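In: Quick one: sequence and predicted model below, then my questions.
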Amino acid sequence: MKQIAKELSVKLSQVKSVIELTNEGNTIPFIARYRKEVTGALDEVIIRDILERWNYLMHLEERKKEVIRIIEEQGKLTEDLVKKINKATKLQEVEDLYRPYKQKRRTKASIAKERGLEPLANWMLTLPDEGDLNAEAAKYINEEKEVLTTSDAINGAKDIIAEYVSDQAEIRKWIRFETLKYGKIQSLVKNEEQDEKRVYEMYYDYEEPINRIVPHRVLALNRGEKEDILKITIKPDVDKIIRYLNEALIADKYHSPVAGEVAAAIEDGYKRLIQPSIEREVRNELTEKAEEQAILVFSENLRKLLLQPPLKGKIVLGVDPAYRTGCKLAVVDETGKVLQIDVIYPHPPKAKREEAKEKVLKMLRNYGIEMVAIGNGTASRETEEFIADVLKLDNNGVVYMIVNEAGASVYSASELAREEFPDLQVEERSAVSIARRLQDPLAELVKIDPKSVGVGQYQHDVSQKKLQESLNFVVETVVNQVGVNVNTASPSLLQYVSGLTKTVANNIKKYREENGKFKNRKELKNIPRLGAKTYEQCIGFLRIVDGEEPLDRTSIHPENYPVVEALLEKIGMKKEDIGTEELIKRLNKIDMEDLSQTLNVGYLTLKDILDALKRPERDPRDDLPKPLLRKDVLKMEDLKPGMELQGTVRNVVDFGAFIDIGVKQDGLVHISNMSNEYVKHPLDVVSVGDIVTVWVLDVDVKKGRIALTMLKE
């Protein structure tokens, strides 16, 4: 625990609290929100880091015990070895120490040992000052054991020495460090004809120091190798490593008659056994770090995407653009309920533009539509032009927004969508999803596998298990930070609430359908499979907006209702007054320290309670800048270098950010064009959903590329 506290710069007491709370069955969102006093207000990310590190160290301890047991059973355990194993802080160190005692498949060395050549190898390793190697080797000639000549004996002994060198933990550690610090990674083209689009051209003859290569290049090289286009090798300073090995194992005994053969065995041990093994380890380490970075970037992008501000209370027209099959339209009311579905053909080959115009105008007027959401897929910009033209005819101040429809088709074809809209076609469901994404991005996006939301980089090249775990953690964190209306939430949203499973989420929906809306939080105790512990974990995150108990619409946990009642009585207010100006005025006059002691409640918990009483239905997304809404359309041909534009950040990657500036193609702001100061990572400057001012640097209409800058000339 001390180690974790030191590594993560937190107090030992905080680490202990997190582990104890988790062992008691509490979830990360619950600990972060409702146990701030116990943890010292640690957030979800730090809590998860503590738990991940704790699990790693527990696994490390288990492995140490196992390794010590196996070596002891072999009768080879020494006090010194036990000390070294127990001191190890990484699994790799434990495996290095275990290596000499590991049951190996038959190797050159094990065959040589079967032939009785180990004593000869040991004699050679003593580097005697005198003696004749051939004469010594002759003692081991044995036809039965297939040692027919002195050369056979010497070569067998050298195989044993090579493996001995390869098994030394300290030697491996030094070589691994040396390779990582001073080695290079090289890629050469293997199958050029397979790279039709010349995606990997820059890597056809490429070399870079290992300690300087950036994560996205590691993943690009790995992909090129996997596709059999590139050959990747690790190039250490072999001469330097062999010099080190000779100094470590021969030292000042070069005059020994066996020194030359021992040196040859050492070189063989490095080149045949250590180097390929270390190369694998170095590649694995580079890949692991690169994957961690890719997952981190994807997770951060996803978090920002899920936290996009909802445009509540708007009647929206969703448009799923297409050419041949027509643009599908869906009108949804303020609650997301579908009012009308239709299809128009404004583009070739049918090109019924006038008829399409009439249909859209009729919809705008019939339903009082306030916003149009256009998907950004095929035919998106042509559809945008068409909608912009129609809106000019309507003259009612209706605005439109291009909505990232990544994953909409995945959702539309899913069982979930079929259940929700059994009578609709796949594309019609897409139009509904696009409209709802504008109204409440979080509620709609949770229906889609997080990998499909289109804000990643190399997401198919990383460990899918780690990616899924990380993305699920992000979704769970965001859902619980925002809170969920238990009377309107879909099971897809409910299942991410602290403590709830898919089954319980479906049971909530079923109960709602059979009994009508929940009137209070206590009613949730009637849900099958929702026991006392689950109730404690989930209930603070579930809201009942117009129920019998006014506190149920807040983020205050029912365990603190008696505190709230005492507080309200003290200031002469009622529960019905929450959120009113008068209550806010009285709460602002309170002495927090004094009240905390009077009510016997923690200061941090009290602060959260007061915030919830002032803004009972507060949504953290409400404080974020609203999405960029448009009335007119821009073409790529309209862009000129130096032009100033407003855009929305669609995706952040290691080398920059892609910005939607209202033309067909997103523009790229390279990391070097983000700030006049050094930028370590684009995420330090921008996030998905940010509205930014950019200037056009360069436009390549043919290649569909736009270079942008955030630096004003």
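Out: Yep, that arrived.

In: make it CA atoms for all contacts and neighbour counts henceforth
Out: Noted.

In: which residues touch Val652?
Out: The neighbours of Val652, taking Cα atoms under 8 Å, 6 or more residues apart in numbering as the test, are Val297, Asn301, Val455, Gly456, Phe658, Pro682, Leu683, Val686, Ser687, Val688.

In: Let me know the secondary structure of the third one.
Out: In three-state terms, and counting by DSSP: H, G, I helix; E, B strand; the rest coil, Val455 is coil.

In: Now do the contacts for it.
Out: Phe298, Asn301, Leu302, Arg650, Asn651, Val652.

In: Need the max-distance pair from those residues.
Out: Phe298 and Arg650 (12.0 Å; Cα to Cα).

In: next up, a second structure to put side by side with the first:
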Amino acid sequence: MSQLDSTATTTASQGPSGAEEQKQIVRQIAKELNLSLKQVRTTASLLDEGNTIPFIARYRKEMTGELDENQLRDIAERMQYLRNLGERKREVLRIIEEQGKLTEELAAAIGQAVKLQEVEDLYRPYKQKRKTRASVAKEKGLEPLAQWILAQPKQGNLLLEAAQYIDAEKGVETAEEAVQGAMDIIAEEISDEAATRAWVRRYTMDHGLMVSEAKTPEEESVYEMYYNYREAAKKMPSHRILAMNRGERENVLKVSLEVETEAIHRHIAGRWIKGSSIVEDVLHIVIEDAYKRLIAPSIEREVRAELTEKAENQAIAIFAGNLRNLLLQPPVRDKRVLGVDPAYRTGCKLAVVDETGKLLEVAVTYPTPPNNKKQEAAGIFNRLIDQYRISLIVIGNGTASRETEQFVAEVIAGRKDQELAYLIVNEAGASVYSASKLAQEEFPDLDVAERSAASIARRLQDPLAELVKIEPKAIGVGQYQHDVSQKHLDESLKNVVESAVNHVGVDVNTASPSLLSYVSGVNATIAKNIVKYRDENGKFSGRKELQKVPRLGAKTYEQCIGFLRINDGSFELDRTPIHPESYAVVERLFAELDVDMGQLGSKELNSKLAAVQLEKMAAQLGVGVPTLRDIIDSLQRPGRDPREELPLPIFRTDVLKIEDLTPGMELQGTVRNVIDFGAFVDIGIKNDGLVHISQLSDRFVKHPMDVVSVGDNVTVWVLNVDLKKGRVGLTMRKPADAGN
């Protein structure tokens, strides 16, 4: 290598400077996400400065061009991926250079790679391998023979050429053994070539079939539809990929990826065979061996891993979307609630909570089998209803819930003196919370089931405040959540909870440490310090007082304070989402409108705010239009809870049995879960009914989440009833003979 080549290679191995690499990353993300360079560059800078995504999305709109949280998270994720990719590139370049094998072309190819897989393909020939047939052949000195074959001579005799490499001491006894060793070397070289692997991987993804069969066909299982199943790999929906994977893990299914090999052999031959030669037949044999023994198994693993990753991402996205909708269910305020944790043998645990969620009394009754003490249970229910003026009974949807529901409906039917209703709530995760250290601290004198009843009651009053106490993945509103990357799932769901909490805002004088820990910039330690300060000093009177909380420094204060509310404090703006950094803007705005803070929430002020010309006023006040728009919206509805704009859940007074259902019957229901192939709807019977994706709408539906969300109240019609399996098929497409 010349001095010039050496210098060029060394420079290439060092890669671009940090600043230049960052520019390249920004350009790539802007192109991928169809955003401006400024938006990506500014977002990256804000994130690097330690700003949180909820804070940037809400209070830095002018800087980012009003990017929403999803766009900001996409930028953050791609930024992290590409920075990690840059680190890997530098490491690969260093290793190859240390081997003395780095060329300008290879360095350029590594530098231009935009996926980790591309970098690994280019690095593969230089990677230290365990002992292989090729490495053994190289130790026997057969590499020159392999190169002679690859030169594809027009004349000569392969065995005569190979005879020169016979060496008993090295373990080469015959010319045929020498040829086989050389073929092994060539096979590994073919399998290691980046371009060949990339083409085969792409072809396999585009043309491969996922095939599954039963290991024991005569055995019944939930995987029977996959006992003899074939489907184009790239068209498979995520739930089928994850179902196959689970069946394979449970040793029920044998799963493979099949692809026609003729086109693959033809392509590889086109890359490696230059024309007719005395070794052409040998090279065809080598190519077949390279593909079957070396390329196909690893490509199958890589393609299946890619399919699984996409399926996991889809499953996590569904779980995240469902979780957000569940967390943002409207609170049912100003009602005393009787929570019921149903059970059979151990009895139904009851918990009465007041309008603020304070626990008033716990009890246990035995209205369900095997005890069937209905009369005694009715007496306890009626006493609690009368004593505490209960207007709503909330039943967890776990074991014995429908038997308990039947009993509660009978109690309600026997009372004619007041409005009383019940509803079923999803109790997923209640048992996890009840056994947690947090629940023990909150209810030290209660047993696990009694804590669960209290949690069920509070879920209705404020779903968000109660559900944040539970590990997000324990709230079962997804599909195959146990089959996906738990690290990725945890990160995604944590982001969802953080987004929901900051969207709603938190009353700093009533919030639990669990709720506070999800506020922008606040960690678990600071959350506990806020509560400890509140316990020791009484309620916070204003946002500024939070600066006295230990460990809550200036940066944390900036990030969190706009999301913390003081509803009964000394300054009106402290109960709004307006950030203190904008208080001066509000003062200037009020001066322009000739109003004062005492008019906040009045019709007069709201009328004047509605008449503001945003662009003109923003210029006068020296503030951005998006910020002024948010300020005006907050001033018009001070202290509002965005969840209150959603419809309340369906309250019931009577129970419905599956035997009562007939095709065509119209019902009101609540969406409990949304999955790839449809939505499960609670219509008041033991099991939720399924609305298949084809029955969600009269128009084409790409995904159920485009039509329905967890918590939606929907009108459905019964399609079919399977009494034996306890299944009900529903439709949201109004039948032609249904009444107008």
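Out: Received, thanks. Bear in mind the structure is a predicted one, so any value in this text is a computation, not a measurement.

In: circling back: can you add distance to Lys522 of the first structure and give the contacts of Val455 of the first structure back as TSV?
Out: Output for the contacts of Val455 of the first structure, formatted as TSV (distance: Cα to Cα, whole Å):
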residue	distance to Lys522 of the first structure
Phe298	38
Asn301	36
Leu302	33
Arg650	41
Asn651	42
Val652	43
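
In: With respect to Arg223 of the first structure, which of those residues is nearest?
Out: Closest to Arg223 of the first structure, out of all of the contacts of Val455 of the first structure and judged by Cα to Cα, is Phe298, at 18.0 Å.

In: corresponding residue for the closest one in the second structure?
Out: Using TM-score structural alignment as the criterion, Phe298 of the first structure maps onto Phe319 of the second structure.

In: so what's its match up against?
Out: Val477, Gly478, Gln479, Gln481, Leu493 are the contacts of Phe319 of the second structure under Cα under 8 Å, 6+ apart.

In: Distance of the fourth one relative to Ser434 of the second structure?
Out: What it means is Gln481 of the second structure. 22 Å (Cα to Cα, to the nearest Å).

In: Look at the two and report which has more neighbours.
Out: Ser434 (25 against 19; other Cα atoms under 10 Å).

In: Would you mind finding the match for the more buried one in the first structure?
Out: Under TM-score structural alignment, Ser434 of the second structure pairs with Ser412 in the first structure.

In: Tell me the first helix or strand C-terminal of the lengthiest helix in the first structure.
Out: Of all the segments of type helix in the first structure, defined by DSSP state H, the longest one is helix 275-306. On the C-terminal side of helix 275-306 of the first structure, the nearest following helix or strand under DSSP states H and E is strand 316-320.

In: in that next one, what's buried?
Out: Val316, Leu317, Gly318, Val319, Asp320 (16 or more other Cα atoms under 10 Å).

In: Which of the contacts of Val455 of the first structure lies at the shortest distance from Leu230 of the first structure?
Out: Phe298 (26.0 Å).

In: tell me which element the counterpart of Lys509 of the first structure in the second structure is part of?
Out: Under the alignment (TM-score structural alignment), Lys509 of the first structure pairs with Val531 in the second structure. Val531 of the second structure is part of helix 524-537 when elements are defined by DSSP H and E.

In: so the helix or strand that comes right after that helix corresponds to what in the first structure?
Out: Following helix 524-537 of the second structure in sequence order, the next helix or strand is helix 554-560 (DSSP H and E). Mapped onto the first structure using TM-score structural alignment, helix 554-560 of the second structure spans residues 532-538.
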